[in-house]
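> sequence-free structure coming up:
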């Protein structure tokens, strides 16, 4: 939990510091996947309502980030990757980060309910609660399965986007959720393999810390194998199609090959080459998720030109 002694009261706070509290890089992924969920839904949305709704989703995502930084300031100051964040760096007080996050949470949920519908608002509220309370305050410091269970928080945005458009939940939105949910463990464990010292120093029970790197490598491979059928199943729903199928097949083979390369390595070799394979797979994982959701947008556009499964034999 945040420690007030971390804060240097002599430092000035500016708008950029509060913007950094929102975790803009994470927020951009949330906004993108929520926007895809909205745009691929079978119901069109007024552009103004759609823009406002996605804006409130972004605010809610940022609120989660602020609450996470408030609670985690004591470990963020220890980890090289996070010590430059606004609270441990002394740019924003822990109390101000908490107040900022709470107000942003309330505003985003209330306004999304008024702008779109209360199902979307309820999903957003649950996402904020899950990330800030279930993951940050409980799972992160108590179990090596923190990433597995906590990954649900990052998987809800496309369901929120779908709910904004349709007011409901469907197989398509659940599969988009499952795609992110299953992608999260191998993505973060690849990172943890070459950032293990940070987590160890901070006392975060990441799988690499509690069970070792060999077990983590096994888990990366297993979860990637489980991810592939989920990703490919999307191709056979109303939001998928031949373009998604063919490109996703290549992406999944690449990711699976990367997971296998991680699995077959030993720790002595990893130490010797500075975890080059793990770093490469981590980068692949970033492109992997972005391209899958980008493909869904491409499919939605292609369908307007009649490029569907039924028409595939005519245009391949």
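Cool, got the structure. Predicted, not measured: the structure shown is a model, and the values here were computed from it. Residues are numbered from 1 along each chain as shown.
> alpha carbons only for contacts and neighbour counts from here, please
Fine.
> ranges for the helices of the stretch 101-250 of the chain?
Ranges of helices within the stretch 101-250 of the chain are 118-129, 140-142, 146-155, 157-166, 171-194, 196-202, 207-210, 212-233, 242-263, based on DSSP state H, counting those that start in this stretch.
> got the angle between the fourth one and helix 118-129?
Right, the one you point to is helix 157-166. In terms of direction (axes from the mean of the first three to the mean of the last three Cα atoms, to 10 degrees), helix 157-166 departs from helix 118-129 by 160 degrees.
> contacts for helix 157-166?
By Cα atoms under 8 Å, 6 or more residues apart in numbering, the residues outside helix 157-166 that reach it are 30-31, 33-45, 50, 53-54, 57, 116-117, 119-121, 123-124, 168-169, 173-174, 176-177.
> one more to weigh against that first structure:
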């Protein structure tokens, strides 16, 4: 648990960049992109551009609020891990109380404004997403189970479902499959990272799968989840937002990511240590292109369908 009275001896004056960093802008960019796709690919939805802009802004702010609450809670372990030690709170540039206040204020603002600007279903899903990431994942799962990233991955999978709800006021098989695509993608994506930053989690006492069961088991899980991901990704091709373009792109991306995961699965630890986990780093990078490529292909289908070039 984060100590609200924690004061760092190296406290520095915070700048605007530090407060922005609290919102985890890299994660926020993925949230915004997938939510925007959810809005744009919804068939038959007529949304005023200003309403769409405000809705995306609310979703982005809600995602940033989750990041601030996560950094507030995880300040103690962030100070221990090399890759997070320079974050605004553990570095002393922002105090935990400030991060908590910002996270709570932005959470309330984003949910209420989204409900007023769009609809309360979308606002409700956004509120649940913030709660899931800040409470279920950060406060409970992350420090209690090696399956933390599997279950907690749901938080990052909700944005396209929120976007779809903004555009249609409903939940459908399409939005559920977009959610499922990100949900099933998260374990092989994150565990590839966890393999080559293994000691970070161990030093912080986080029960990541690499720590509790070892890298060999983690490699098995990466391949297993990748195999389960394939039918989910391909299944989107046969819905109202899919089509031959998406199917072709998805097949290529799945073969690429599967090959990268197989290489990771076949590795022994001596070889991985010798080349500084090059295959694992490659799989992590491929995973980013994989998700971006799938959602870009959905956008291409939506853009070309009115011209008779997309869709079935």
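Okay, I see it. What you see is a predicted model; the values in this text were computed from it and never measured.
> TM-score for the pair, please.
For these two chains in superposition, a TM-score of 0.98 is obtained (TM-score structural alignment, normalised by the length of structure 2); 310 aligned residues with a Cα RMSD of 1.0 Å.
> who's in contact with the residue nearest the centre of structure 1?
Computing the C-alpha centroid of structure 1 and ranking residues by Cα atoms, centre = their mean puts residue 154 first, at 3.9 Å. Going by Cα under 8 Å, 6+ apart, residue 154 of structure 1 touches 30, 127, 180-181.
> any idea what it aligns with in structure 2?
In structure 2, the residue paired with residue 154 of structure 1 according to TM-score structural alignment is residue 156.
> kindly report the same for residue 191 of structure 1.
Checking with TM-score structural alignment, residue 191 of structure 1 has residue 193 as its match.
> touching, its match and residue 282? I think so.
No. Taking contacts as Cα atoms under 8 Å, residue 193 of structure 2 lies outside contact range of residue 282: 9.7 Å.
> okay, now the residue lying closest to residue 178 of structure 2 once chain neighbours are set aside: neighbour count?
In this structure, residue 178 of structure 2 finds its nearest non-sequential neighbour in residue 160, 6.4 Å apart by Cα to Cα, 6 or more residues apart in numbering. Neighbours of residue 160 of structure 2 under the rule other Cα atoms under 10 Å: 29.
> now do residue 245 of structure 1
Number of residues near residue 245 of structure 1 (other Cα under 10 Å) recorded here: 20.
> let me know which of the helices of the stretch 101-250 of structure 1 is tucked in deepest.
helix 157-166 (a mean of 28; mean count of other Cα atoms under 10 Å).
> have a look at how far, on average, it is from structure 2.
Once fitted to structure 2, helix 157-166 of structure 1 is off its aligned match by 0.2 Å on average (mean Cα distance after the TM-score superposition for structure 1).
> ditto for stretch 172-184 of structure 1
So stretch 172-184 of structure 1 averages 0.1 Å relative to structure 2 (mean Cα distance after the TM-score superposition for structure 1).
> rewinding a little: and the gap between the match of residue 154 of structure 1 and residue 253 of structure 2?
Residue 156 of structure 2 is 20 Å from residue 253 of structure 2, where distance means Cα to Cα, to the nearest Å.
> before we move on, which element is the equivalent of residue 299 of structure 2 over in structure 1 in?
In structure 1, the residue equivalent to residue 299 of structure 2 is residue 297, according to TM-score structural alignment. Element membership for residue 297 of structure 1 (DSSP states H and E) is helix 276-303.
> and the angle for that helix with helix 212-233?
10 degrees.
> now do helix 276-303 of structure 1: distance to the chain's middle.
Computed by Cα atoms, centre = their mean, to the nearest Å, the chain-centroid distance of helix 276-303 of structure 1 equals 13 Å.
> please apply the same query to stretch 56-63 of structure 1.
How far stretch 56-63 of structure 1 lies from its chain's middle: 13 Å, per Cα atoms, centre = their mean.
> again with stretch 127-146 of structure 2
Worked out by Cα atoms, centre = their mean, stretch 127-146 of structure 2 lies 13 Å from the chain centre.
> what is the corresponding segment of structure 1 for it?
Here stretch 127-146 of structure 2 aligns to structure 1 at residues 125-144, judged by TM-score structural alignment.
> give me the contact list for the matching stretch.
Residues outside stretch 125-144 of structure 1 that contact it (Cα under 8 Å, 6+ apart) are 1, 60-61, 63-65, 67-68, 71-72, 105, 109, 145-147, 149-150, 152-154, 156, 203-207, 210.
> apply 6 Å and report the result again.
If you take Cα atoms under 6 Å, 6 or more residues apart in numbering as the criterion, stretch 125-144 of structure 1 is touched by 64, 67-68, 109, 146, 150, 153, 204-207.
> same check on stretch 226-233 of structure 1?
By Cα under 6 Å, 6+ apart, the list of residues contacting stretch 226-233 of structure 1 from outside reads 179, 182.
> onto which residues of structure 2 does it map?
Going by TM-score structural alignment: stretch 226-233 of structure 1 matches residues 228-235.
> for residue 23 of structure 2, give its distance to residue 74 of structure 2.
Residue 23 of structure 2 is 14 Å from residue 74 of structure 2, where distance means Cα to Cα.
> neighbour-wise, which of the two wins?
residue 23 (26 against 21).
> give me the spatial nearest neighbour of that one, chain neighbours excluded.
residue 64 (3.9 Å).
> secondary structure class for that neighbour?
Secondary structure state of residue 64 of structure 2, per DSSP: H, G, I helix; E, B strand; the rest coil, is helix.
> good, we can wrap up now.
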